[in-house]
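> Need a 3D model of the following:
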Amino acid sequence: MGGDGKVYTLAEVSQHTTNQDCWIVIDGKVYDVTKFLDDHPGGDEVILTSTGKDATDDFEDVGHSSTAKAMLDEYYVGDIDTATVPAKTKFVPPPSPKQTESNQSKSSDFLVKILQFLVPLLILGLALGVRSYTKTPSSS
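A predicted model of the protein is given here:
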């Protein structure tokens, strides 16, 4: 289906997301893979979930063969306007339970140290207070 060098926006590509009309974006190029959906070894669902976005990572993560990559040429229809593709955000995983426990453990350790210091002072202050109130005045 050789492309004529046409440049598509992501919005234009996103209008082709069904099994009767399916376009995907890989490495800055737009492919009409509608005719390939029935032949895709992973099924058409895999490709359909990659429509409407830059599917490069999805395509690369699967580890397609060089033959599969060469097959794309026959489905090429044009290039994507990269200004219309959102910048990829880096995934930052949530803290692992071990990190959370470690942070909780650090705050617990700090609290224990504070209490180990304050409790004896409170007892000493209380003892001195009790002593001063219960002390009988001395006669001279």
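
> CA only for contacts and neighbour counts going forward, please
Noted.

> Geometrically speaking, which residue is the centre of this protein?
Taking Cα atoms, centre = their mean, the centroid of the chain lies closest to residue 91, which sits 3.5 Å from it.

> how far out from the middle of the chain is the strand or helix carrying residue 103?
Element membership for residue 103 (DSSP states H and E) is helix 97-134. Here the centre of helix 97-134 is set off from its chain's centre by 40 Å, with Cα atoms, centre = their mean, to the nearest Å.

> do stretch 63-82 as well
Distance of stretch 63-82 from the chain centroid (Cα atoms, centre = their mean) equals 27 Å.

> in this structure, which spans are strands?
According to DSSP state E, the chain carries its strands in the segments 7-8, 17-18, 21-26, 29-32, 76-80.

> Could you also give me the structure for this next sequence, so I can compare it with the first?
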Amino acid sequence: MGGERKVYTLAEVAGHNNPKDCWLVIDGKVYNVTKFLEDHPGGDDVLVSATGKDATDDFEDVGHSTSARATMDEFYVGDIDTSTIPTKVKYNPPKQPHYNQDKTPEFLIKLLQFLVPLVILGFAVGIRFYNKSS
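Below you'll find the predicted structure:
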């Protein structure tokens, strides 16, 4: 890694996004991993799919070994211009109504709302017939 460091924009790095020319951005550094695609234990698709963006989170989530991190040095080609990487926006899920896991009270209320009028109607009809027959 000697000499002057080249600084790339994300757009420049994103142009290297296929199995014949594959560059990644990890921890602010640019790596040309084209020669490593066949040897990558996770397969070449994993690396190609991480192009065109900051792949740091993808790299860290896997939990690479110390030797894997050391291997990266041979693929280093320069640094990324961090001003060209979009800032991450925190995802805020939409507000949803409270989920009632115990649906029993809600079910009983609806059942009673249906049955009580039927019982009242039944009594009214029964009383009417009882009075007519007496």
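
> Let me see the TM-score of these two.
The TM-score (TM-score structural alignment, normalised by the length of the second structure) is 0.66; 126 aligned residues with a Cα RMSD of 3.5 Å.

> Just give the nearest non-adjacent residue to residue 8 of the second structure, would you?
Closest residue to residue 8 of the second structure apart from its sequence neighbours, by Cα to Cα, 6 or more residues apart in numbering: residue 80 at 4.9 Å.

> What's the local residue count around that neighbour?
24 (other Cα atoms under 10 Å).

> Could I get the contacting residues of it?
Counting by Cα atoms under 8 Å, 6 or more residues apart in numbering, residue 80 of the second structure makes contact with 7-10, 25, 28-30.

> Now distance to residue 67 of the second structure too, for these, in a markdown table please.
Formatted as a markdown table, the contacts of residue 80 of the second structure follow (distance: Cα to Cα, whole Å):
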| residue | distance to residue 67 of the second structure |
| --- | --- |
| 7 | 26 |
| 8 | 26 |
| 9 | 28 |
| 10 | 27 |
| 25 | 19 |
| 28 | 19 |
| 29 | 18 |
| 30 | 18 |
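
> Mind checking which of those are buried?
Neighbour counting over these (16 or more other Cα atoms under 10 Å) leaves 7-8, 10, 25, 28-30 as the buried ones.

> Pick the one among the residues you listed closest to residue 55 of the second structure.
Checking those against residue 55 of the second structure by Cα to Cα gives residue 25 as the nearest, at 5.6 Å.

> check contacts around the closest residue to that closest one other than its chain neighbours.
Spatial nearest neighbour of residue 25 of the second structure, excluding adjacent residues (Cα to Cα, 6+ apart): residue 54 at 5.2 Å. For residue 54 of the second structure, the contacting residues are 24-27, 85, by Cα under 8 Å, 6+ apart.

> Going by neighbour count, which of those comes out on top?
Counting neighbours by other Cα under 10 Å, residue 24 leads the contacts of residue 54 of the second structure with 30 neighbours.
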